[in-house]
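Student: A structural model of the following input is requested.
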Amino acid sequence: MMDLNWEWLPLAVALALAFSMRPWRMLRDGALATPLLASLVFFPWLWALPRMHAMPIPLILSGSCLILLMLGWPLAVPVICLIAALSGLVAPAPVELLVANAFWIGVLPASIALVLGALLRRYVGPHVFVYTLGRGFIVTAVSTFGASLLGEWAGAELPNIEPTLVTTAHWMMAWGEAFMTGMLSAIFVAFRPQWLATWSDNLYLHK
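Tutor: Next up is the predicted model:
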């Protein structure tokens, strides 16, 4: 995806901050074990897909914002880094590429989504549609596209894409990520709310 060498620094800072919050405490009751294990099994294949098949437009669906909603930021950060590492076992890649992917398509959009989600809840209010449509769909699209623009500004390139069309390609892929996250978050709210660490019946349903 890109050939940069400095992403390890913000990635290390994010990991240190996440571990300082002792994210393993969120696994005590076992409710998040299923989404965590499912993320580690499913998403490495999506991350590795652009390296496994030559496609006119590389399909990049990281699931980072969905992982954020399921696990919360402190637990999502190390899980995202582990997903990046596991994707290197599925489809071998240089360590520099795996670190860059962990930051640009994983931790960065998840962190942006955390901030935007908090602002949305603060200024719009805690309602179920704020969570599913706002955080699950709109925030995911904005966060993914924003992180892609930052990566593009930092020198990221998409293979087989004309430089003038890179921004358009990022915009289209951001909406693909948004549809996936919005749809699954709505399903989980309805049928498996215990799989969403960021969901609360008392807060969003005013119980």
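Student: C-alpha only now, for contacts and for neighbours.
Tutor: Fine.
Student: Correct me if wrong: V139 contacts A113.
Tutor: Yes: the criterion here is C-alpha atoms under 8 Å, and V139 meets it with A113 at 5.9 Å.
Student: what's the spacing between W45 and L165?
Tutor: 26 Å (C-alpha to C-alpha, to the nearest Å).
Student: Between these two, tell me which one has more neighbours.
Tutor: Shown here are W45 and L165; by other C-alpha atoms under 10 Å, W45 has more neighbours (22 against 11).
Student: For that one, which non-adjacent residue is spatially closest?
Tutor: Spatial nearest neighbour of W45, chain neighbours left out: S87 (6.2 Å); criterion: C-alpha to C-alpha, 6 or more residues apart in numbering.
Student: what residues are up against that neighbour?
Tutor: 44-45, 47-48 (C-alpha atoms under 8 Å, 6 or more residues apart in numbering).
Student: And this one, please, so the two structures can be compared:
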Amino acid sequence: MPDGLLPIEWIGMALLIYLYLMYRAIRHAPWKRMLEPATFNTFLGACVVLLVIWSMRAGISPGMSFHYLGMTTLTLMFGWQMALIGASLVLFGITLNGGAGWHTFPVNILLMGAVPILFSHWLRGQLERRLPLNFFIYVLGNGFFGAGLAVALSATVTVLVLLLSGTYPMSRLSYEYLPFFPLMMVPEGFLNGMVTAVLVGFRPEWVHTFDDRRYIAGK
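Tutor: Just a heads-up that it's a prediction; the model follows:
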């Protein structure tokens, strides 16, 4: 979202929520593991890839843009704490390049980062508790379906913010944004699912939430 789109009260509220989440993320992040050279380089590489992906977007009106998020894969690879930190770095780069507003930074990071990240983290926990630990459940449940639902939730929250803040009426949102929900969910799920399957198949050590001894051994 560009600057000047939302009332200052909404930006202030988003800033408080973002600062609280960042405090929790920084405090509970697995720093010992992240400071290992291989893991750190993988994390930086993932952020660079996301920076390129987030730079490619389309939209009709300000605040209603469409692009891949990739937050589900980032969450599965590094956990929600580092995923939020990584998303913040990516958005900082996008904003520095003029692709978003500085004043709306907390709103943008919550909508494009925190919402899909926390949902992906919650869904993974639910799948682990309620379904058997299985390779295909991990990839399909978290990667394909989880990513699709995460981007749908992100878009839904975006609609609510634009509507409740008085930025756009429902008639305009239902015409310019809501019809494209399926077009956002399917490619997001396919991209994250494909990347997740490749990573757990060939580079499982890059996916911190995946343990092949639990998901594959003896299955």
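Student: Tell me how they score on TM after superposing.
Tutor: Here the TM-score for the pair of chains, by TM-score structural alignment, normalised by the length of structure 1, is 0.87; 203 aligned residues with a C-alpha RMSD of 2.4 Å.
Student: Where does the aligned partner of W45 of structure 1 in structure 2 fall, secondary structure wise?
Tutor: In structure 2, W45 of structure 1 lines up with V52, judged by TM-score structural alignment. Here V52 of structure 2 sits within helix 37-55, counting by DSSP states H and E.
Student: Centre of the chain to that helix, how far?
Tutor: 14 Å (C-alpha atoms, centre = their mean, to the nearest Å).
Student: Can you spell out which helices and strands pack onto that helix?
Tutor: helix 71-96 (3 or more C-alpha pairs under 8 Å, 6 or more residues apart in numbering; DSSP states H and E).
Student: what's the matching range in structure 1 for the helix it packs on?
Tutor: Using TM-score structural alignment, helix 71-96 of structure 2 pairs with 64-89 in structure 1.
Student: before we move on, the earlier item: so which of the contacts of S87 of structure 1 persist in structure 2?
Tutor: Compared against structure 2 with both residues aligned by TM-score structural alignment, their matches' C-alpha atoms under 8 Å, these retain 44, 47-48.
Student: hang on, the earlier thing: now the helix holding V52 of structure 2 on structure 1. Mean distance?
Tutor: Once fitted to structure 1, helix 37-55 of structure 2 is off its aligned match by 2.2 Å on average (mean C-alpha distance after the TM-score superposition for structure 1).
Student: in that helix, what's buried?
Tutor: 39, 43, 46-48, 50-51, 54-55 (16 or more other C-alpha atoms under 10 Å).
Student: List of residues touching it?
Tutor: With C-alpha under 8 Å, 6+ apart as the contact definition, helix 37-55 of structure 2 has outside contacts at 33-34, 67-70, 74, 78, 86-87, 89-91, 93-94, 99, 206.
Student: ok, the residue nearest the centre of structure 2 - contacts?
Tutor: Nearest residue to the geometric centre of structure 2 (C-alpha atoms, centre = their mean): M71, 2.7 Å. Counting by C-alpha under 8 Å, 6+ apart, M71 of structure 2 touches 83, 87, 113, 116-117, 147.
Student: Now the counterpart of Y204 of structure 1 in structure 2: closest residue in space that isn't a chain neighbour?
Tutor: Under the alignment (TM-score structural alignment), Y204 of structure 1 maps onto Y215 of structure 2. Nearest residue to Y215 of structure 2, sequence neighbours excluded (C-alpha to C-alpha, 6+ apart): N134, at 4.7 Å.
Student: And the one you found, what's its match in structure 1?
Tutor: So, by TM-score structural alignment, N134 of structure 2 is matched to H127.
Student: correct me, but that match touches L205?
Tutor: Yes: look at H127 of structure 1 against L205 with C-alpha under 8 Å: they come within range, at 6.6 Å.
Student: surely the match of Y204 of structure 1 meets I137?
Tutor: No: in this structure, Y215 of structure 2 is not within contact of I137 by C-alpha under 8 Å, at 9.1 Å.
Student: Does S62 of structure 1 lie in a helix or a strand, and which?
Tutor: Per DSSP H and E, there is no helix or strand for S62 of structure 1.
Student: picking up where we left off before, how near is the match of W45 of structure 1 to N108 of structure 2?
Tutor: For V52 of structure 2, the distance to N108 of structure 2 - C-alpha to C-alpha - is 17 Å.
Student: Then A14 of structure 2?
Tutor: For A14 of structure 2, the distance to N108 of structure 2 - C-alpha to C-alpha - is 9 Å.
Student: same thing with A150 of structure 2?
Tutor: For A150 of structure 2, the distance to N108 of structure 2 - C-alpha to C-alpha - is 15 Å.
Student: more neighbours, those two?
Tutor: More crowded of A150 of structure 2 and N108, by other C-alpha under 10 Å: A150, with 27 against 22.
Student: Is it correct that the more buried one is in contact with G70?
Tutor: No: the pair A150 of structure 2 and G70 fails to qualify as a contact (C-alpha under 8 Å) at a distance of 9.8 Å.
Student: The equivalent of G151 of structure 1 over in structure 2 sits in which helix or strand?
Tutor: Alignment note (TM-score structural alignment): G151 of structure 1 maps to T158 of structure 2. Assigned by DSSP H and E, T158 of structure 2 belongs to helix 147-164.
Student: Thank you kindly, that will do.
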